[in-house]
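Q: quick one, what's the 3D model for this:
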Amino acid sequence: MSNKILVFNHIFWPDKINTARHISELTEELVARGWDVSAVVGNRFYGNHKKIITPKNGVWNGVKYSRTYIPPFNQKKNLQRLLTSFWLVLSWIVKLPFIGKYDAIIIGTNPPFVYLLVPFIKLFKRNTKILMWGFDLYPEAIIVSKEKSFSFLGKVLKSLAKFCYGKIDVIVDIGPCMREIYRQYNHSAKEETLPPWSFVEPIEMLLPHFETRQKLFKNANLTLLYTGTIGNAHEFDNFLQLARELNKRNASVGFCFAGFGNRFDDLKLQIVDNDTNISFGGFVETDQELEERLSSADIMLISLKEEWTGISVPSKYFSAIAIGKAVLFSGAQNSALSVWTREYDLGFQVQKETIDKVANVLCEIANNPELISKMKENSFKIYQENFSKKVICDKWSLLLERTINYPMK
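A: Here you go, the predicted model:
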């Protein structure tokens, strides 16, 4: 196979932010399947904007890459993140006439508004097919954040988004709820759902890491873990109320929140002395540490605010089922995570009005741990069959082949 693929994305290896790893691993997997892949990416780490990544040009696991200079904008500041987006888009527009011929171009959704590049790809690369892998939706994420200074900009950009989506050949979403939002733009692109895979994919179910379990949960019979980002898209009120209800019942159920994010400190401030069944953990640096932490829990906590349904799909969901964990999801009924949890019997959903009901179930499981064993085995099996990196990247390869070889519109 000699088809040439080009990928545009803000972040890439060796950055460890989720979207960087998914885009990097996708390019690596496509090379392994015979594709000739190049990537045009930024030259700074997402979390440390002062640190430049070198070299500017190189090859990583068969993927040829070129790094675009970015000023030292702080990605934790909304305005500076927007400036980064527009800087990269303008830089890539200037490069487009000189990048050579490619059969297909894949754009990520980091930086935000990278779809503004699409009309210029069509202008300079008329016969090149364009695919977009949507991890986050912009300007929807700005509008739902309710920050007045950016909300107006978001509404203005909606009309531009519609124009750009109309020129894309394939829109790849990561969940059916996201697809429904894309459809509101009345685009004519082919649709595909290809969710992100887990970075930890054991070939068999992991035994609990005893030391980590003791450290995070003490001697609780049933353990529930939230790991990863706690940001604007996430809520934790239902989990706190559930933990407090279980504490009142003296249930042997432990909760741990481990991670980072701009709302992590807000969560800590809500904890009181009576919340003795709640603990906290920090960010882990290695996959080994992540594996040990994930293995220590029986159930993984996943949340998404109702108004963020379809705008974001938490990738930690797939990390949970990859290692054979049941999930407890707090979010809207029509969220992709809620749909998959029900469809594949992967766990439970909690909402404000169902806290007592879920507490009853968890109490029963805490007293009879074998009740959750089959659910864990099922989660592991469902991930291997439907959501693993091999399964998703095989589908990506087939999608690219169909897109290049057959007319899409």
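Q: can we go C-alpha only for contacts and neighbour counts from here?
A: Fine.
Q: what's the closest non-adjacent residue to T68?
A: Using Cα to Cα, 6 or more residues apart in numbering and skipping residues adjacent in sequence, the residue nearest T68 is G42, 4.8 Å away.
Q: please give me the structure for this one as well, since I'd like to look at both together:
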Amino acid sequence: MMLAFVTVDSPDVIVIGTDPFFSVLIAPVWRWCHPSTRIVHWCFDLYPEAIYADRSIDHRSLIPRTMRLLMQASYRACDLVADLGQCMAGLLRGYDPQMNLVTMVPWALSEPTVPLPTAKVERAAIFGDATLALMYSGSFGRAHSSDDMLALMRHLRGESAVLALSVKGNRAAHLREQVSPEDTNIRFVPFAATNALEERLSSADVHILSLRDSWVGAVVPSKFFGALAVGRPVLFCGPRNCAIAHWIERYGLGWVLEPGEAAGVADQMRELLHDSAALQAMRERCYKAYREHFSRQVTITEWQRILAALIASPHLRDEY
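A: This next block holds a predicted model:
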């Protein structure tokens, strides 16, 4: 925040992220010190909404109500707020229905130039001779649920389908406790090193991600983009009002699994066991969708267009 007071030359635009939490609180201060600067907030996670989703504090108490007023003032000090999808945009509109919003998603850490072929050595080490390899790789914390994912794999017992879990986070131990000795088609594997990420991601046929209902809009799982970037379909265990589910169904990128639907999705997975051509077509479709809608180049190009328009016509809210 001190930077707002010591900066002499006002920049044309500043972009404020969400690391650390509540970084956007600097927006009114910067607006007061540098009224000519255009302020943009790229919102990767919503706070205090994530705290409410965790149910670690009652949102009706004094501190959350005060924080909401501060966040409302901060958002209104911004010329533009970038969200990560329609579910996050809906929560942001609750602060100001006229908020100037645009969706700008984060790109994947790894962006191969072609859909990656199966990493055979890594696959054999993790999945053995399974015909269908499913993987959950990444953080597993309070925002995530395992119930539907495990229910699916229990429907697939006896099939040539294996789920590998490469997880860390504050609910990883709970996930391990949920897996019983009877779950012979579920196994845990260590985290992959950053330089081995592509090989790990490309060893699986399907990548799984999850999100609890109460967290919808507060966060958007970034693992989605990493899976598409290497050409792998996604199984999303979460509600259909999430942006991830919307993209999956709009572009044909995989499956959405809500409570009570495990048996039906398991039937669809069984079809893939006997249809390698359909799985390959899904890989190509996922890679194509990533390149056309979610890639680094697409996002940066859109940022350049939007920021140029914002500087030229900062009061035109219909530009986006």
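Q: and the residue nearest to T68 of structure 1, how close does it get to Q349 of structure 1?
A: From G42 of structure 1 across to Q349 of structure 1, the span is 38 Å (Cα to Cα, to the nearest Å).
Q: what about E198 of structure 2, which SS state?
A: Under DSSP: H, G, I helix; E, B strand; the rest coil, E198 of structure 2 falls in the helix class.
Q: contacting residues for it?
A: By Cα atoms under 8 Å, 6 or more residues apart in numbering, the residues touching E198 of structure 2 are 110, 230.
Q: redo that, cut-off 10 Å
A: The contact partners of E198 of structure 2, by Cα atoms under 10 Å, 6 or more residues apart in numbering, come to 109-112, 116, 119, 192, 226-227, 229-230.
Q: dump those to TSV, plus neighbour count, distance to A309 of structure 2 and secondary structure.
A: Formatted as TSV, the contacts of E198 of structure 2 follow (neighbours: other Cα atoms under 10 Å; distance: Cα to Cα, whole Å; DSSP: H, G, I helix; E, B strand; the rest coil):
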residue	neighbour count	distance to A309 of structure 2	secondary structure
L109	15	28	coil
S110	16	30	coil
E111	21	28	coil
P112	13	31	coil
L116	20	37	coil
A119	15	44	coil
A192	15	41	coil
G226	23	30	helix
A227	28	32	helix
A229	31	29	helix
V230	26	33	coil
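Q: how about TSV for those residues, with distance to H293 of structure 2 added?
A: Below are the contacts of E198 of structure 2 laid out as TSV (distance: Cα to Cα, whole Å):
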residue	distance to H293 of structure 2
L109	16
S110	16
E111	13
P112	15
L116	18
A119	26
A192	27
G226	13
A227	14
A229	11
V230	14
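Q: show me what V327 of structure 1 lines up with in structure 2.
A: Aligned counterpart of V327 of structure 1 in structure 2: V234 (TM-score structural alignment).
Q: so that match makes contact with L209?
A: Yes: applying Cα atoms under 10 Å, one finds V234 of structure 2 in contact with L209, separated by 7.5 Å.
Q: shared neighbours, these two?
A: Common neighbours of V234 of structure 2 and L209 (criterion: Cα under 10 Å, 6+ apart): 135, 223-224, 227, 244, 256.
Q: counterpart of the residue nearest to T68 of structure 1 in structure 2?
A: Checking with TM-score structural alignment, G42 of structure 1 has no match.
Q: thought G42 of structure 1 was touching S66?
A: Yes: using Cα under 10 Å, G42 of structure 1 is in contact with S66, at 8.3 Å.
Q: burial measure for I16 of structure 2, as a count.
A: For I16 of structure 2, the tally of surrounding residues (other Cα atoms under 10 Å) stands at 19.
Q: ok, the alignment partner in structure 1 of it - contacts?
A: Applying TM-score structural alignment, one finds that I16 of structure 2 aligns to I107 in structure 1. I107 of structure 1 sits next to 6-10, 23, 39-40, 114-115, 117-118, 130-134, 171 when contact means Cα under 10 Å, 6+ apart.
Q: again, but for I404 of structure 1
A: Neighbours of I404 of structure 1 in contact, by Cα under 10 Å, 6+ apart: 3, 103-104, 127-130.
Q: coming back round to it: of V234 and L209 of structure 2, who's got more company?
A: V234 (29 against 26).
Q: in a strand, T223 of structure 1, correct?
A: Yes: according to three-state DSSP, T223 of structure 1 belongs to a strand.
Q: what do we get in structure 2 for it?
A: T223 of structure 1 maps onto A133 in structure 2, by TM-score structural alignment.
Q: and stretch 95-102 of structure 1, end to end?
A: OK, stretch 95-102 of structure 1 end separation, Cα to Cα: 14 Å.
Q: now do stretch 17-33 of structure 2
A: Using Cα to Cα, the end-to-end distance of stretch 17-33 of structure 2 comes out at 19 Å.
Q: what sits up against that stretch?
A: Contacts of stretch 17-33 of structure 2 (Cα under 10 Å, 6+ apart): 1-8, 10, 14-16, 34-48, 67, 70-79, 82.
Q: so how far is I181 of structure 1 from the corresponding residue of structure 1 for R68 of structure 2?
A: The equivalent of R68 of structure 2 in structure 1 is K158 (alignment by TM-score structural alignment). Per Cα to Cα, K158 of structure 1 is found 12 Å from I181 of structure 1.
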